[in-house]
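Trainee: could you look at this predicted model? Sequence included:
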Amino acid sequence: MRLSIAAKLNFFLLFIFSMVLVFSACYQAVRERDLILSLIKEQSQEQTEAYFDSLNMLMLTGQMAARDTLREKFKRHSHVKDARIVRSTALTRQYGPGRAEEAVQDDFDRLALEGKGSLEVIQEGASSRLIATLPLRASKAYRGTDCTSCHQVEEGTVLGAVRFEYDLDALFAQVERSILGSTLALTALFGAGLLLTLWVLRTWVVNPLGQLTRAMEEATDAPLPGRRLEIEEEDEIGRVAAAYNQMLDSMERRLAPRPSEPGAQSRTMSAAADPKRG
């Protein structure tokens, strides 16, 4: 398959612009998702600590019955799917089992009661969520509070854990909308750049080469050297055109009859006999 230089350049530029567009969109998607996850993880750590501090305040003031209200307030925060306390065996022995949602429900709860906090992104089909757990250990000086004064356990015992779940679908959908908008803007920008590049190539490369080709074809068909090319730019194509004009000048000089040739002498004598012709 024979392709012109213009077609080859068009395909090459289209390929380059497409690769740049795809790479930019993928890179932006990865960066924005990582940024969203980093921010939500930081937010989860702050909220789990704030939840425990609020719960601790309710305990010190004897208002633990209001912990359901506290839970509902935290659940109304942006992207929070669930917020609850997980009770340990030591706490259950002392104060009873508590609410149904405060019991161990999965491996994350069990790991938290073993003193191992979690910060995991869970993918379930097309849905994504972040699970953050914070173990609560008995301490004699936890932010100015002696936990062992209320809980008859050894210092360092895990009393429970705070668990937060975040819905990531809305955040990721927002990222996808942002990426789509950016991709459309980049497509328009790259499209304009591609059209401008093609126009420049056609004006400065393709059209001058076409003129040079037509001039050579005319010179091949004509009995005498063809017309000269106009040199508008002193670039590579301009130098080729200048060399072509020099070639035609050289051919004309070689084809011009010399005075020593018989035909040239007869023409000279005829011109001398007839002044009008001279």
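Mentor: Good, I have the coordinates.

Trainee: switch to C-alpha atoms for all contacts and neighbour counts from now on
Mentor: Will do.

Trainee: Three-state assignment for residue 254, please.
Mentor: helix (DSSP: H, G, I helix; E, B strand; the rest coil).

Trainee: what of residue 225?
Mentor: coil.

Trainee: how many residues are close by it?
Mentor: 19 (other CA atoms under 10 Å).

Trainee: how close does it sit to residue 231?
Mentor: Between residue 225 and residue 231 the distance is 18 Å, computed by CA to CA, to the nearest Å.

Trainee: can you check residue 202 too?
Mentor: 17 Å.

Trainee: over to residue 103?
Mentor: 88 Å.

Trainee: between the two, who's got more neighbours?
Mentor: Ranked by neighbour count (other CA under 10 Å), residue 103 and residue 231 place residue 103 first, with 19 against 15.

Trainee: which residues does that one contact?
Mentor: Listed by CA atoms under 8 Å, 6 or more residues apart in numbering, the contact set of residue 103 reads 86, 87, 97.

Trainee: go again using 7 Å as the cut-off
Mentor: 86, 87 (CA atoms under 7 Å, 6 or more residues apart in numbering).

Trainee: all strands of this structure, in order?
Mentor: Along the chain, counting by DSSP state E, strands occupy 80-87, 118-124, 127-137, 158-167.

Trainee: tell me which stretches of the stretch 101-250 of the chain form helices.
Mentor: Assigned by DSSP state H, counting those that start in this stretch, the stretch 101-250 of the chain shows helices spanning 107-113, 169-201, 207-221, 236-255.

Trainee: just name the most buried of these.
Mentor: Of the helices of the stretch 101-250 of the chain, the one with the most neighbours on average (mean count of other CA atoms under 10 Å) is helix 107-113, at a mean of 20.

Trainee: another structure for you, compare them:
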Amino acid sequence: MRISITGKICFILLVIFSLVLISTTLYQAFRERELVLKLGTEHVSALLQNYRNGLDLISNSHQPEQLTHYQQTLAEQKNVLRVKWIRTQGDDFFGSVSADNLPSDEQEKLALQGQTTQLTTSHNGKTQIVTIIPYYLPTQSISDAKPVAAIRMEYSLDKQLDMVEQHILISAIMLSTIFSGVLLMTLSITRKHIVLRLQNLRQAIDDVVDFDDTSTRLPVVHNDEIDQVNESFNQLMTHLSVKLPDNK
């Protein structure tokens, strides 16, 4: 099966565009995801810092009853899924300890020993940042004191990642539109300046073969490679028009 010049050009451009689109999409997805993670982490750090400042005020004013209200206010912040106040059994500095405040996993137990944990999790299409930090009283020295509690925050990245997917989709549509325009322009130029001129050359050769017509001349306008072939054809026809009568 023969493939025309136009078909070959279309195939080459399609391969190039596919590679560019895939590489650009992957790079953009990676960069935007990294940016979302960075901004999300910074937002979580800011929220936790404000939370610790509020806890310092509560501990200094000796009003532990404000803790629940303050925690609810923080949980209502945008993209915050959950805020947990983690304490050890027998600690009554911030009031009585309930079962909801006790550590439920190894990371929460480590936070009560002074270790900070921050990780990004994805489950069932849901992505979130989980941060667990120890909390020290304002009067304590972190270097030699044991945390009196820990704070766990779960922060959703779903909305931000959905926006990333929308941006990538829009970019892909824009690139496809631009490519379609470039492809149509390329095909139009290829047909006008290459395909039609080659067809004219072929038709002139067929006329010589079928009808011994050596009077055909092809235009030489652009002085490109095809015009050089046309010039050679014209010279051949001039030569044949002189030689053929002698052979008869």
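Mentor: Structure's in. What do you need? As the structure is a prediction and not an experimental result, all values here were calculated from the model.

Trainee: returning to what we had before: quick one: which of the helices of the stretch 101-250 of structure 1 is nearest residue 30 of structure 1?
Mentor: Between residue 30 of structure 1 and those, the shortest gap by CA to CA is with helix 169-201, which sits at 9.8 Å.

Trainee: in structure 2, what residues pair with the closest one?
Mentor: The aligned range for helix 169-201 of structure 1 in structure 2 is 158-190, by TM-score structural alignment.

Trainee: quick one, longest helix in structure 2?
Mentor: Longest helix in structure 2 by number of residues (criterion: DSSP state H): helix 5-61.

Trainee: now it on structure 1. Mean distance?
Mentor: When structure 1 is superposed, helix 5-61 of structure 2 averages 1.4 Å from its matched positions, counting by mean CA distance after the TM-score superposition for structure 1.

Trainee: could I get the strands of structure 1 as TSV with mean neighbour count and distance to residue 62 of structure 1?
Mentor: Below are those laid out as TSV (neighbours: other CA atoms under 10 Å; distance: least, CA to CA, whole Å):
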stretch	mean neighbour count	distance to residue 62 of structure 1
strand 80-87	23	17
strand 118-124	14	30
strand 127-137	21	19
strand 158-167	24	18
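
Trainee: save the ones you listed as JSON lines, and put in distance to residue 174 of structure 1 too.
Mentor: What follows is these, written out as JSON lines (distance: least, CA to CA, whole Å):
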{"stretch": "strand 80-87", "distance to residue 174 of structure 1": "16"}
{"stretch": "strand 118-124", "distance to residue 174 of structure 1": "17"}
{"stretch": "strand 127-137", "distance to residue 174 of structure 1": "14"}
{"stretch": "strand 158-167", "distance to residue 174 of structure 1": "12"}
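
Trainee: so which of these is nearest residue 24 of structure 1?
Mentor: Taking the strands of structure 1 one by one with CA to CA, strand 127-137 is closest: 24.3 Å.

Trainee: and the gap between the residue positioned nearest the centre of structure 2 and residue 155 of structure 2?
Mentor: By CA atoms, centre = their mean, structure 2 has its centre lying nearest to residue 29, at 1.8 Å. For residue 29 of structure 2, the distance to residue 155 of structure 2 (CA to CA) stands at 21 Å.

Trainee: residue 127 of structure 2 now?
Mentor: For residue 127 of structure 2, the distance to residue 155 of structure 2 - CA to CA - is 9 Å.

Trainee: one step back: the longest helix of structure 2 versus strand 117-123: what angle between them?
Mentor: Comparing the axes of helix 5-61 of structure 2 and strand 117-123 via axes from the mean of the first three to the mean of the last three CA atoms, to 10 degrees yields an angle of 130 degrees.

Trainee: what does helix 5-61 of structure 2 correspond to over in structure 1?
Mentor: Under the criterion TM-score structural alignment, helix 5-61 of structure 2 matches residues 5-61.

Trainee: now do the matching stretch: distance to the chain's middle.
Mentor: 10 Å (CA atoms, centre = their mean, to the nearest Å).

Trainee: quick one: neighbours of residue 103 of structure 2, just the number.
Mentor: Residues near residue 103 of structure 2, counting by other CA under 10 Å: 22.

Trainee: surely it touches residue 109?
Mentor: Yes: between residue 103 of structure 2 and residue 109 a contact is recorded at 5.7 Å, counting by CA atoms under 7 Å.

Trainee: alignment lookup: residue 156 of structure 1 to structure 2.
Mentor: In structure 2, residue 156 of structure 1 lands on residue 145 (TM-score structural alignment).

Trainee: correction: residue 222 of structure 1
Mentor: Using TM-score structural alignment, residue 222 of structure 1 pairs with residue 211 in structure 2.

Trainee: report the separation between its match and residue 109 of structure 2.
Mentor: From residue 211 of structure 2 to residue 109 of structure 2 the distance is 97 Å (CA to CA).

Trainee: now do residue 244 of structure 2
Mentor: 104 Å.

Trainee: and residue 44 of structure 1, how many neighbours?
Mentor: 23.

Trainee: ok, the closest residue to it other than its chain neighbours to residue 105 of structure 1 distance?
Mentor: With sequence-adjacent residues excluded and distances taken as CA to CA, 6 or more residues apart in numbering, residue 44 of structure 1 is closest to residue 132, at 6.5 Å. Using CA to CA, residue 132 of structure 1 is found at 14 Å from residue 105 of structure 1.

Trainee: what does residue 121 of structure 1 give?
Mentor: For residue 121 of structure 1 relative to residue 105 of structure 1 (CA to CA), the value is 17 Å.

Trainee: I'm done for today, thanks for sticking with me.
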